[in-house]
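Chemist: this one's structure only:
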């Protein structure tokens, strides 16, 4: 898949270093786990899980994002299955040097379009911590709208967990109307 500035591709076993580098920045992981991911966890859990989704859910998964001009690794974008076969969950994780360049919105819009036009989905959702204002702004700029707030119990909550989790969503009808406007 390609957008104006980004190319997406499947991850391979050769991409361990890219994932370790991305997940070793505590600021990148701030609203996710609050800690860096070890190389052992990337090799033994993270990457095998990504590769498994490709096999079990054709068309879905986590995709390496690279700049079309020069090929620099930006991070990843993903479409994950949900409990509803007509709904997918979009997500993204970008390295810090790629922040503030519009890549998150560009890649998210590309996957939303792909979900509706190629996969035949009826709804795309995304979620984050309520205090993750940058990610929420990406969701809004991508055409998604606030859907709900909820609270979960975590044994080791991250700072801000007390404010809850939020979900944003867009359905096919709304997305199509936006394209015609």
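Modeler: Everything's here; your move. Given the structure is predicted, the values throughout are model-derived calculations rather than measurements.

Chemist: hey, let's count contacts and neighbours off CA atoms from now on
Modeler: Fine.

Chemist: Now do the SS call for the residue nearest to the spatial centre of the chain.
Modeler: For the chain, the residue nearest the mean C-alpha position is residue 91 (1.5 Å; Cα atoms, centre = their mean). Three-state call for residue 91 (DSSP: H, G, I helix; E, B strand; the rest coil): strand.

Chemist: What segments of the protein are strands?
Modeler: 6-10, 61-67, 73-81, 87-94, 123-129, 145-150, 165-171 (DSSP state E).

Chemist: my read: residue 78 touches residue 63, true?
Modeler: Yes. Residue 78 is within contact range of residue 63, at 5.8 Å (criterion: Cα atoms under 8 Å).

Chemist: Residue 36 is in contact with residue 25, isn't it?
Modeler: Yes. Using Cα under 8 Å, residue 36 is in contact with residue 25, at 6.3 Å.

Chemist: Spit out the contact partners of residue 154.
Modeler: Contacts of residue 154 were listed using Cα atoms under 8 Å, 6 or more residues apart in numbering, and none were found.

Chemist: Put this next to the previous one:
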């Protein structure tokens, strides 16, 4: 890490869910992030993570993730960091954000990605005042697609995306607008 670099402040507060605590990333998370992303099965599904991924990559990200809102996804009971979830300004412009999330492999199939995504979506519509949130996933990523559907997103199209680890890949795109999110919340639905 370069001299004078320091972690960004991140989101202004932590979010607590039934099993998770989403909090700002800290520089002391770098080794854990690098260890979780030392798994091509995780990285190959992500658009903006290079392969291989080391501690220097993690430190660089923690110190400068631009205008994104990024959360460390931690188990509430132990504080263990298990992944990352966040929102960044939308590709379409306007008052929209793109959702991104990943969970380390040994924590897959426990619903953590869905729980973290719900919290980030709520944060996006309430604290950030977004009007729409979009998300994309590789067509081969059935687990991510399940998260997307559980969060109430609607399919908006398919196409190609550029990824750092896997090159140009086929993807599906989804969106959730504020009015749909409000309706789902009012019905007591999953989001």
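Modeler: Arrived safely, thanks for sending. For clarity, every value in this text was computed on a predicted model and none was experimentally measured.

Chemist: Mind checking the TM-score on these two?
Modeler: Here the TM-score for the pair of chains, by TM-score structural alignment, normalised by the length of structure 1, is 0.84; 170 aligned residues with a Cα RMSD of 2.2 Å.

Chemist: So what's the residue count around residue 187 of structure 2?
Modeler: 9 (other Cα atoms under 10 Å).

Chemist: ok, now residue 179 of structure 1?
Modeler: By other Cα under 10 Å, neighbour count at residue 179 of structure 1 equals 7.

Chemist: In structure 2, what stretch matches the longest helix along structure 1?
Modeler: Secondary structure of structure 1 per DSSP state H: the longest helix is helix 103-117. Aligned using TM-score structural alignment, helix 103-117 of structure 1 spans residues 112-126 in structure 2.

Chemist: circling back: tell me which residues in the longest helix of structure 1 are buried?
Modeler: Counting neighbours by 16 or more other Cα atoms under 10 Å, one finds that the buried residues in helix 103-117 of structure 1 are 103-116.

Chemist: With stretch 24-34 of structure 1 instead?
Modeler: Result for stretch 24-34 of structure 1 [16+ other Cα under 10 Å]: buried residues 24-25, 28-29, 31, 34.

Chemist: Adding distance to residue 54 of structure 1 as columns, could you present those in TSV?
Modeler: Output for the buried residues of stretch 24-34 of structure 1, formatted as TSV (distance: Cα to Cα, whole Å):
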residue	distance to residue 54 of structure 1
24	24
25	26
28	24
29	24
31	26
34	27
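
Chemist: and these, which two are the farthest apart?
Modeler: Taking Cα to Cα as the measure, the buried residues of stretch 24-34 of structure 1 span a maximum distance of 13.6 Å, between 24 and 31.

Chemist: Grab the nearest non-local neighbour of the residue nearest to the centre of structure 1.
Modeler: residue 78 (5.1 Å; Cα to Cα, 6 or more residues apart in numbering).

Chemist: just checking, what residue in structure 2 corresponds to that neighbour?
Modeler: So, by TM-score structural alignment, residue 78 of structure 1 is matched to residue 86.

Chemist: Counting neighbours, what do you get for its match?
Modeler: By other Cα under 10 Å, the residues close to residue 86 of structure 2 number 25.

Chemist: Repeat that for the one 3 residues further on.
Modeler: When neighbours are defined as other Cα under 10 Å, residue 89 of structure 2 has 19 of them.

Chemist: That one reaches residue 69, doesn't it?
Modeler: No. Under the criterion of Cα under 8 Å, residue 89 of structure 2 is not in contact with residue 69, lying 9.0 Å apart.

Chemist: Can you name the residues that contact residue 42 of structure 1?
Modeler: 16, 19-20.

Chemist: hmm, 10 Å instead?
Modeler: By Cα atoms under 10 Å, 6 or more residues apart in numbering, the contact set of residue 42 of structure 1 is 16-17, 19-20, 23, 48-49.

Chemist: what residue of structure 2 matches up with it?
Modeler: Per TM-score structural alignment, residue 42 of structure 1 is aligned with residue 58.

Chemist: What is the aligned counterpart of residue 177 of structure 2 in structure 1?
Modeler: Aligned counterpart of residue 177 of structure 2 in structure 1: residue 171 (TM-score structural alignment).

Chemist: With adjacent residues omitted, what lies nearest to that match?
Modeler: Spatial nearest neighbour of residue 171 of structure 1, chain neighbours left out: residue 123 (4.2 Å); criterion: Cα to Cα, 6+ apart.

Chemist: how near is that neighbour to residue 111 of structure 1?
Modeler: Separation of residue 123 of structure 1 from residue 111 of structure 1 (Cα to Cα, to the nearest Å) stands at 12 Å.

Chemist: and if you look at residue 87 of structure 1?
Modeler: Using Cα to Cα, one gets 13 Å for the distance from residue 87 of structure 1 to residue 111 of structure 1.

Chemist: how about the buried residues of helix 103-117 of structure 1 in TSV, adding distance to residue 56 of structure 1?
Modeler: Below are the buried residues of helix 103-117 of structure 1 laid out as TSV (distance: Cα to Cα, whole Å):
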residue	distance to residue 56 of structure 1
103	28
104	26
105	27
106	27
107	23
108	22
109	24
110	22
111	19
112	20
113	22
114	18
115	17
116	20
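
Chemist: Now do the longest helix of structure 1 against strand 73-81, angle only.
Modeler: 30 degrees (axes from the mean of the first three to the mean of the last three Cα atoms, to 10 degrees).
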